[in-house]
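1. here's a sequence, model it:
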Amino acid sequence: MAIKAIAVDLDGTLLNSSKQVSARSCNALLRAHQLGLKLIVATARPPRAVEMLLPEALKRISAYIYYNGAMINCSHSQFTYHQAIDSTLSARILSFIMQEPNADISIEVADQWFTISEFDASVVQAVGGEPILKSLEEMQTVSPSKIIAAGLNNWRGLVEQFGDEVNVLVTDQGQLVQIAHLQVSKELALQRLCDVYSIGLDEVIVFGDDTNDIGLFEACGHAVAMGNAIPELKQLADEVTASNDEDGVAIVVERLTAALAHS
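-> Predicted structure coming up:
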């Protein structure tokens, strides 16, 4: 099956360790777009962070999957999607997490970032934008796109209690817990975009490095794990490329575009 779209994760994949997209990777993706391939950025990050991190040239041609699939935006097709967690369920989850005194909690609500306590400057810079301080009671009244908990010791208990009601994603060796609506995932979001484009998931090449890319690797036609990817992802991959600091995405995309140009 011919490849018609590229789905790429950001952190640990398209972004290098300096949180930048190299000129080589940017040019490779631009060339792929010139040859007719769709470009889909699929990330856990919010829109404002993606806006801050991507080069202008890529922003103009990309469709976006944010919050691991809770939000989708494709301006070229006038397609948008947002699936939030019900406020009643979110309130129960927040109360559970608050039982741990050292847990840092924040929620994302359609590109607004709410926190119970202040984060240090490095976290603010990484996430993008200034957080809005809210009390627990205030946060329990809204329907979040995503709940984020860091420093959560009992994340297994959280999965056990709420795993049937929400999608609980544990990344960064258990240091970061991301909670979304039960029907939210990168692969479900990608399926929605593919339906808009009238292409199949088997016509998508995907690049990733972490747990939240597993579903994409299982669903897409060709899966490429970064050299720095977790072992589980490498086992699922059709191929393993170089690391995110060695232009791993560009290496494969250049090979793909060379084949397309001569076909």
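2. from here on, just use CA atoms for contacts and neighbour counts.
-> Fine.
3. can you map out the strands along the stretch 151-263 of the chain?
-> 166-171, 176-181, 204-208, 222-225, 239-240 (DSSP state E, counting those that start in this stretch).
4. out of those strands, the one nearest residue 94 is which?
-> strand 176-181 (10.6 Å; CA to CA).
5. ok, which of the strands of the stretch 151-263 of the chain comes nearest residue 75?
-> Judged by CA to CA, the one of the strands of the stretch 151-263 of the chain that comes nearest to residue 75 is strand 204-208, at 19.6 Å.
6. same for that closest one, what does it pack against?
-> Applying 3 or more CA pairs under 8 Å, 6 or more residues apart in numbering; DSSP states H and E, one finds that strand 204-208 contacts strand 5-8, strand 222-225.
7. in contact with the closest residue to residue 201 other than its chain neighbours, which residues?
-> Excluding the flanking residues, the one nearest residue 201 by CA to CA, 6 or more residues apart in numbering is residue 220, at 4.9 Å. For residue 220, the contact set (CA atoms under 8 Å, 6 or more residues apart in numbering) comprises 201, 202, 203, 204, 205, 206.
8. Proceed likewise with the subsequent sequence, for comparison:
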Amino acid sequence: MTSPIESSLPARPRLIATDLDGTLLRDDKTVSERTVAALAAAEEAGIEVFFVTGRPARWMGVVSDHVHRHGLAICANGAVVVDLRAGGGVGEAVMVRGLDPDAALDVVQALRDAAPGTSFAVEKTTSFDHEPDYPPFVNDPGSHIAVAEKLLQEATDKDPVIKVLANHPTLAPDAFLTLARTAAGHLASFTRSSPTALLEISGLGVSKASTLALCCAERGISSDEVVAFGDMPNDVEMLAWAGSSYAMGNAHPDVIAAASGRTVANNEDGVAVIIEQLVARARDALQVPDTD
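-> Below is the predicted model:
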């Protein structure tokens, strides 16, 4: 792959929005020393950093040791915004955009009809529960196991549903996503970030992009001042919204089509490569010309 095209970088970016898995993180789920240094340099140059991920807030420990002053995370594909610097290392939710349980029940029924064999899990702000046939995550031992309809009926205002996950054992991932959007796209937002047929279902209109736009509006930051990074379909809307965006060298074809540029793969520190160029430009812009 050719090197990233430096001329495509904005002269004065104000915010970096980066996905985690397959993007900022290496395949072993570590953050390289080069990337840690690049994130810190961005903040020192006055460029804010947001982590924007499909992960739930409770899985954000992977970056907790590398937060420095950048501590805002948009989690669960835009359903929750967390300040990682608060909450005793777990983070403190500062915005929740939940999935209405009645709408989720309609989605479950629509997918049961359209794709028999689908199993479901329910992500809440404090718990992750799933059906008996749903493949459990090793990160979530002790989940409550019941049919999705019962799990959704147990949701409360204090513990709202933020995401429903749907798994199919035989369908191709992209085919399952297309099928689900056709069957229930009027009820909720559908995306995916797994290499398997695992769909992530959020409230209608909730996405990484829409929540990032809300957070930027609160700060007076326009989309043209944002640089975004991603690798999977749940990043597509964010990359299309940002003024400058980069698909990783390991990105899904839809992500490559949506982004304005490309960088090298996550295992080659593709995010750090671009940030280093951004920081160099920001420093050059602040230099006072020699008047001698």
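9. could you get me the TM-score between them?
-> Comparison of the two superposed chains (TM-score structural alignment, normalised by the length of structure 1) gives a TM-score of 0.88, and 259 aligned residues with a CA RMSD of 2.5 Å.
10. turn the helices and strands packed on strand 204-208 of structure 1 into TSV, columns for mean neighbour count and distance to residue 40 of structure 1.
-> Formatted as TSV, those follow (neighbours: other CA atoms under 10 Å; distance: least, CA to CA, whole Å):
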stretch	mean neighbour count	distance to residue 40 of structure 1
strand 5-8	23	5
strand 222-225	25	14
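11. can you put these in a markdown table and add distance to residue 163 of structure 1?
-> Shown next, in a markdown table, are those (distance: least, CA to CA, whole Å):
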| stretch | distance to residue 163 of structure 1 |
| --- | --- |
| strand 5-8 | 27 |
| strand 222-225 | 27 |
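12. between the ones you listed, which gets nearest to residue 111 of structure 1?
-> Short answer: strand 5-8, nearest of those by CA to CA, at 20.4 Å.
13. how big's the offset between that closest one and structure 2?
-> Aligned to structure 2 and superposed, strand 5-8 of structure 1 gives a mean residue distance of 0.3 Å (mean CA distance after the TM-score superposition for structure 1).
14. what range in structure 2 does that strand sit on?
-> Using TM-score structural alignment, strand 5-8 of structure 1 lines up with residues 15-18 of structure 2.
15. among the strands of the stretch 151-263 of structure 1, show me which one is buried the most.
-> Highest mean neighbour count among the strands of the stretch 151-263 of structure 1 (mean count of other CA atoms under 10 Å): strand 204-208, with a mean of 28.
16. so where in structure 2 does that one end up aligned?
-> In the comparison with structure 2, strand 204-208 of structure 1 aligns to the range 226-230 (TM-score structural alignment).
17. post-alignment, the matching stretch versus structure 1, mean distance?
-> So stretch 226-230 of structure 2 averages 0.5 Å relative to structure 1 (mean CA distance after the TM-score superposition for structure 1).
18. which residues sit against that stretch?
-> Stretch 226-230 of structure 2 is contacted from outside by 13-20, 22-23, 235-236, 238-239, 242-248, 251, 255, 271, using CA under 8 Å, 6+ apart.
19. try 6 Å this time
-> Here stretch 226-230 of structure 2 makes contact (CA atoms under 6 Å, 6 or more residues apart in numbering) with 13, 15-19, 23, 239, 242-247.
20. how about residue 162 of structure 2, what's its match in structure 1?
-> When structure 1 is aligned by TM-score structural alignment, residue 162 of structure 2 is paired with residue 145.
21. what count of nearby residues applies to its match?
-> Number of residues near residue 145 of structure 1 (other CA atoms under 10 Å) recorded here: 27.
22. you'd agree it is up against residue 111?
-> No. Residue 145 of structure 1 lies out of contact with residue 111 (CA atoms under 6 Å); the separation is 8.4 Å.
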